[in-house]
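Q: Kindly return the folded structure for what I paste below:
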Amino acid sequence: MDYNKAKPDDRSDNAEKLEQMVQNTYENIEKAEETIQFSDGENIQKIKDKNEKRRASIEGMKAEIQDETNAQNNKYQ
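A: Below is the predicted model of the structure:
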């Protein structure tokens, strides 16, 4: 067996994986916002800050989804 040969990069399900990650991140935002009512001032700000980072991450993932979709449509050329 030749271990030096690299496996071809299988990107066929990347867009689907990214879409699931976006959905999971939205769910995490919702859960975090639900906990705000039980938190004190310092923790509320931490939750809000983290959710802002999550929203920025979602935007990045959406851009990656678009890139992957375009790559699939162009047959990765």
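Q: rest of the way, CA atoms for contacts and neighbours
A: Fine.
Q: Please name every helix or strand in contact with the helix or strand that contains N28.
A: Assigned by DSSP states H and E, N28 belongs to helix 14-35. Helices and strands touching helix 14-35, by 3 or more Cα pairs under 8 Å, 6 or more residues apart in numbering; DSSP states H and E, are helix 41-73.
Q: One more, please, to line up against the first structure:
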Amino acid sequence: MKNKPDDRRDNVDKIQHNISNTIENFHLTQEAIEKTDDGKMKKALEEKNDRREDAINGMKSEMRDESIDKRNGYR
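A: Sure thing, here's the model as predicted:
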């Protein structure tokens, strides 16, 4: 069985797609937080959004790195 070569040409696009999806989920969760009266649920949703913010920052950093690598021809 032959392994596929590492193809990173579309990594920036994939990361951007993931960032967009995560931001959309963040906003949807913010709406849910505003609508709920359940304190326990509100806390769980806020914690989830905190993790999303961390993930978004990490993905943005990864996207910058991938953009630099792409510009440099993945050397």
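Q: Got a TM-score for the two of them?
A: TM-score of the superposed chains, computed with TM-score structural alignment, normalised by the length of the second structure, equals 0.92; 74 aligned residues with a Cα RMSD of 1.0 Å.
Q: Residue in the second structure paired with Q66 of the first structure?
A: If you follow Q66 of the first structure across to the second structure using TM-score structural alignment, you land on R64.
Q: now E33 of the first structure
A: Counting by TM-score structural alignment, E33 of the first structure lines up with Q30 in the second structure.
Q: Contacts only, for its match.
A: Q30 of the second structure is in contact with 46, 49, counting by Cα atoms under 8 Å, 6 or more residues apart in numbering.
Q: got it, and the one 3 residues further on?
A: Residues counted as contacts of I33 of the second structure (Cα under 8 Å, 6+ apart) are 42, 45-46.
Q: ditto for N74 of the first structure
A: Per Cα under 8 Å, 6+ apart, neighbours of N74 of the first structure: none.
Q: Now do the same contact list for the spatially most central residue of the second structure.
A: Central residue of the second structure (Cα atoms, centre = their mean): I19, 3.7 Å from the mean position. For I19 of the second structure, the contact set (Cα under 8 Å, 6+ apart) comprises 56, 59-60.
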